[in-house]
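Visitor: Okay, here's the prediction I keep looking at, along with the sequence it came from:
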Amino acid sequence: MSDKPSNIAEFSVAEISFSIKKTMEDAFGYVRVRGELGRISRPGSGHIYLDLKDDRAVLSGVVWKGVASRLKIQPEQGLEVIATGKITTFPGQSKYQMVIDALEPAGAGALMALLEERKRKLAAEGLFAEERKQLLPSLPRVIGVVTSPTGAVIRDILHRISDRFPLHVLVWPVRVQGETSGAEVANGIRGFNALPQGGAIPRPDLIIVARGGGSIEDLWGFNDEAVVRAASESNIPLISAVGHETDWTLIDLAADVRAPTPTGAAEIAVPVKADLIAMTGDLSRRLSSGLNRLVATRRTELRAAEAALPAPRDLLALPRQTFDTYASRLEHALTVNTRSHRSSFQNASARLSPAVLTRSTQKARGDLSVLSDRQQRALGVAVAQKRQGFQHASSRLSPLKLQQQIQLGSERLGTLGDRMERAYGTRLSKTRDRLTTLESLLKSLSYKDVLARGYALVRDDKGQPIRSASSVAPGAALAIELADGSIEAIATGDGVAPPAPKGAPRPKKATAGKSATTQGSLF
């Protein structure tokens, strides 16, 4: 390398950097650059850093905070735009960049591509689903309109509502075009939904979002994501009336109903009052006519039913005849029923004779005596077995344990003895009560009480009771039992006792305690 001094001027790093900066700013003072948005960064400072690119190069760009809030569209990656600004350098990093003052889509095609992409995104979230849509009220009391308060749209809506059905209209003023229109429309929808029921400002029953026609750029605020979400989340039914019939925006898909024009929205919102009055009058006349026809028809049917009914006397004739038939049969049926019950009673009384009850009582008394003897013997055997067992066990125990066991056994034996005596007394008492009951029953069924009232029981020579006089032959031997004794008699046909036949038993003398035997006639 040559040591000869050079005549090339020397510059500092800052001088070179700022000289290049001045040169570039003079050469490209204000430019419009078309390109596709690449990387986009939004730090906390509020500035926006982005890349503009095409198929051969990349240009860095920056949007300062004050400009970012006034952009017509917000930068989105992949969007083709036209950026307006100046080219400058950043000496701190030896790089050049574009300071952007305005950003707009590069023609309708770019906007449509962005619109389709946003539409797909929101549709995937279900914001356009049919099941989210609400029915409009048939006759709202208050209508809220989100639109510009100075345009022709609000005048057309108010005029149409006044002509059809005058009611209360609330206007939420917003910008319908420009950078802030989307946020203002979304705030208007949410503001109406935030009004309380019964508050100082009436809550609308229906919301209309309206704007006149325009280009896609003019209507772009109604494609804002915030507007679509506010319309989809609205609890108040919403009508979208943005642009003309051929125009469409994303709010049309999220609204409950889309109107072709703002005037059409007013026609959808309210019916014609005169038509309602005419329809009400027609329905009233039809109702009155229908009621008259119904009453006439029911009257005719009632009269026909009345003519078809039989006379009251004919209705009662058959029941009266049936009553007479059963009344005539009632006396005979009662007589037959009485005879049947008397026969059943006699059969039952024959089976409950004193002899049967006496045998049953004697048998029960014998069984009780046997059981008492068996119980005494069993008790003695059990006591002996227990005593033998205690004695056998005592031979294997020490004196102290033996004494304890003997005492315990004695106590248990005493307890068992007490329980046995109580059980024996209880059973004996129950058996005694049963015998007393049977004795009372025997006395109630005995014929002795009947004899005490002056009646007599007549038996034949075989000891069988005589139930009728026709069954006694003249000369038959009879035994007559009275309350205080019995007598023997011979039956005669004419009141004179015939001579006793050979072999016939002689009348016996009255036994002790009985009256003397008397020979007489029962006929």
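Guide: Cool, the structure landed.
Visitor: all contacts plus neighbour counts: C-alpha atoms, from now on.
Guide: OK.
Visitor: would residue 289 count as being in a helix?
Guide: Yes: using DSSP: H, G, I helix; E, B strand; the rest coil, the assignment for residue 289 is a helix.
Visitor: Could you measure from it over to residue 296?
Guide: Residue 289 is 11 Å from residue 296, where distance means Cα to Cα, to the nearest Å.
Visitor: Please compare the first structure with the one that follows:
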Amino acid sequence: MDLFEDARPGTNAPEFTVSEISGAVKKTIEGQFGRVRVRGEVGRVSRPASGHIYLDLKDANASLGSVIWKTTARGLAIRPEEGMEVIATGRLTTFPGASKYQMIIEEIAPAGVGALMAMLEARRKALAAEGLFDAARKRPLPFLPEVIGVITSPSGAVIRDILHRLRDRFPRPVLLWPVTVQGDRCAPDVAAAIRGFNAIAPGGPIPRPDVLIVARGGGSIEDLWGFNEEIVVRAAAESAIPLISAVGHETDTTLIDLAADRRAPTPTAAAEMAVPVRLDLVAAVAALDARRGAALGRGLDQRGQRLRDLSRGLPRPEALFAERAQRIDALSQRLPRAIEALSRNLHLALSRGAAGRFGPGLLGLLIERRRRQLDRAEAGLRPDAMLAHIRARERTMARGPAGRFGPGLLALELERARASLARASLGLRPDGLTRAIAQRRERLDARGDRLARAGGARVRDARPALEALRRTLESLSPARVLDRGFAIVRDLRGNVVTSAAVAQRAPGLELEFADGRLAVRPATPARRRAPAPEDESGTLL
């Protein structure tokens, strides 16, 4: 037998196991393509719960499966997205379990600025479709915030520029939230800072800012890429505190600029937007105060001139009060005569009232009337008067019709009369009658005393007024006028003569002087004679 006898005649090829083939292929690929850089377009992207990222790199003719391990994915500067053109750096290997080769990506970057801009534009359109960049949702900045929150790096020149500009314009308290402004931690740090400031409760130990400034200096698009991340844009759009974006230079544009309420070209410009100029405010207030004073002065002058114009159209105060002053003078002249007439009327009324209502005769008349009433009552209580009354009743009843005053009714009336007589006889006893008369007299005397006291009090109360009226009457009496040399002229009938014509027609006159009366006869009209001579004293001779 041949030592190299083939079990299967007709072939001399060696046999390999599947693992041997897979291992040989793996060694060949990894030895030939150790560390490579591959340029391509990102195709399908899968992110399972394990944290690894599975994606395809493709071009027009082929597709290369790739994987980014979880530890590597955490440190990537950008997140691969479908349709993005990238340059991936890594190593080729095989996956024996699926008979495929793949690339283990260790670094990935956009394939030039054009790729980044294309990805940025696609993200901008997607976020704009959600309304995150609408002008209607942007809030106005406060005119003068109490506290300003700044989100930036604590060690850069940006925070110094902002503080310096705030100090020059209008010093305000500043809260700094330090963040990383470049690299992998930029986007999550900035988003956390925005949400952290919004989470501060108003009125707490840490003051809540009235406005936020997100600031960073200039740089390349890769350096500013963290401010284009979706997490940062959404945090800026959700901020309840007005936010100013000051990322990069004036020519740099990031997505946070579109989501912010205001965009500043530089961090210094952001500080200028946050607060006004204090000196300008002082000057504006001073100018407004000057204008207010001038307007107040002009208003007072105009109103004063208007008042003077109106006052010229009004009548003089003397003319307004002249009529009323004249009326007061007329009334003051009539007042003494009215008082005199009122005094006379009151005096007459009091005299009549005192004589008629409260005189001694009235009191005596009332007492006499009460005594007569008492005498009549005593006469009615005598036995003979009672018997006469009973007999008169019996006679009246006897003359009445039988239907109305029958024997039964007559007997009933007689019985009632006897009972009344018996009761009256009890009262007609000497002691009872005397007691009743004494009681009546006591009541009568008491009433007489009360009446006398009331009359006396009324007279005493009226006496001062009567005395005053008497004095007034005496002062106005004609006798007092006669004492001053005047005389009263009366005709023969006793009528007062008040004119010369009546005196000439009267057959005779009587002159009353203070000490008596004198009858005279009026002189008859005579021819005009020469005046009689006068003596040296002026008496006619």
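Guide: Alright, I've got the coordinates. Here the structure is a predicted model, which means the values were calculated and not measured.
Visitor: what residues are up against residue 208 of the first structure?
Guide: For residue 208 of the first structure, the contact set (Cα atoms under 8 Å, 6 or more residues apart in numbering) comprises 143, 144, 145, 146, 238, 239, 240, 241, 265.
Visitor: which of those residues still touch in the second structure?
Guide: Compared against the second structure with both residues aligned by TM-score structural alignment, their matches' Cα atoms under 8 Å, these retain 143, 144, 145, 146, 238, 239, 240, 241, 265.
Visitor: aligned partner of the second one in the second structure?
Guide: The pairwise alignment with the second structure assigns residue 144 of the first structure to residue 149, based on TM-score structural alignment.
Visitor: I'd assumed its match was in a strand, is it?
Guide: Yes: Residue 149 of the second structure: assigned to a strand according to three-state DSSP.
Visitor: My read is that it contacts residue 178, right?
Guide: No: Residue 149 of the second structure lies out of contact with residue 178 (Cα atoms under 8 Å); the separation is 10.7 Å.
Visitor: Between those two, point out the one with more neighbours.
Guide: A count of neighbours by other Cα atoms under 10 Å puts residue 149 above the other of residue 149 of the second structure and residue 178, at 23 against 16.
Visitor: Pull the distance from the longest helix anywhere in the second structure to the chain's centre.
Guide: Longest helix in the second structure, counting residues (DSSP state H): helix 430-476. For helix 430-476 of the second structure, the separation from the chain centroid amounts to 69 Å (computed by Cα atoms, centre = their mean, to the nearest Å).
Visitor: Can you check which part of the first structure that helix sits on?
Guide: Going by TM-score structural alignment: helix 430-476 of the second structure matches no residues.
Visitor: Check which helices and strands whichever helix or strand comes after that helix sits against.
Guide: Using DSSP states H and E, the helix or strand that follows helix 430-476 of the second structure in sequence is helix 478-483. Of the remaining helices and strands, none touches helix 478-483 of the second structure by 3 or more Cα pairs under 8 Å, 6 or more residues apart in numbering; DSSP states H and E.
Visitor: Which helix or strand lies directly C-terminal to helix 478-483 of the second structure?
Guide: Per DSSP H and E, the first helix or strand lying C-terminal to helix 478-483 of the second structure is strand 488-491.
Visitor: Specify, as a residue range, where the next helix or strand after that next one falls in the first structure.
Guide: Once strand 488-491 of the second structure ends, the next helix or strand along the chain (criterion: DSSP H and E) is helix 500-505. Counting by TM-score structural alignment, helix 500-505 of the second structure lines up with no residues of the first structure.
Visitor: Would you mark the buried spots in helix 500-505 of the second structure?
Guide: Under the neighbour-count criterion of 16 or more other Cα atoms under 10 Å, helix 500-505 of the second structure has residue 503 buried.
Visitor: now stretch 297-308 of the second structure
Guide: Using 16+ other Cα under 10 Å, none of the residues of stretch 297-308 of the second structure count as buried.
Visitor: In the first structure, which residues correspond to it?
Guide: Stretch 297-308 of the second structure maps onto residues 292-303 of the first structure, going by TM-score structural alignment.
Visitor: mean shift between the matching stretch and the second structure?
Guide: Stretch 292-303 of the first structure: mean distance to aligned residues in the second structure after superposition is 1.8 Å, counting by mean Cα distance after the TM-score superposition for the first structure.
Visitor: any residues in contact with both of residue 289 and residue 296 of the first structure?
Guide: Joint contacts of residue 289 of the first structure and residue 296 (Cα under 8 Å, 6+ apart) do not exist.
Visitor: And the residue nearest the centre of the first structure, how far from residue 255 of the first structure?
Guide: Centroid-nearest residue in the first structure: residue 131, 27.5 Å away (criterion: Cα atoms, centre = their mean). Distance, residue 131 of the first structure to residue 255 of the first structure, using Cα to Cα: 12 Å.
Visitor: What lines up with residue 170 of the second structure in the first structure?
Guide: By TM-score structural alignment, residue 170 of the second structure lines up with residue 165.
Visitor: Find me whatever residue is spatially closest to the residue mapped onto residue 54 of the first structure from the second structure, sequence neighbours aside.
Guide: Residue pairing (TM-score structural alignment): residue 54 of the first structure is matched to residue 59 of the second structure. Take residue 59 of the second structure and drop its neighbours on the chain: the residue closest to it by Cα to Cα, 6 or more residues apart in numbering is residue 40, 5.7 Å away.
Visitor: And residue 23 of the first structure? What does it align with in the second structure?
Guide: Using TM-score structural alignment, residue 23 of the first structure sits opposite residue 28 in the second structure.
Visitor: Can you show me the helices along the stretch 201-350 of the second structure?
Guide: 230-238, 255-259, 267-274, 278-313, 317-356 (DSSP state H, counting those that start in this stretch).
Visitor: ranking those helices by burial, who's on top?
Guide: Across the helices of the stretch 201-350 of the second structure, the average number of neighbours (mean count of other Cα atoms under 10 Å) peaks for helix 255-259, which reaches a mean of 25.
Visitor: What range does that one cover in the first structure?
Guide: Going by TM-score structural alignment: helix 255-259 of the second structure matches residues 250-254.
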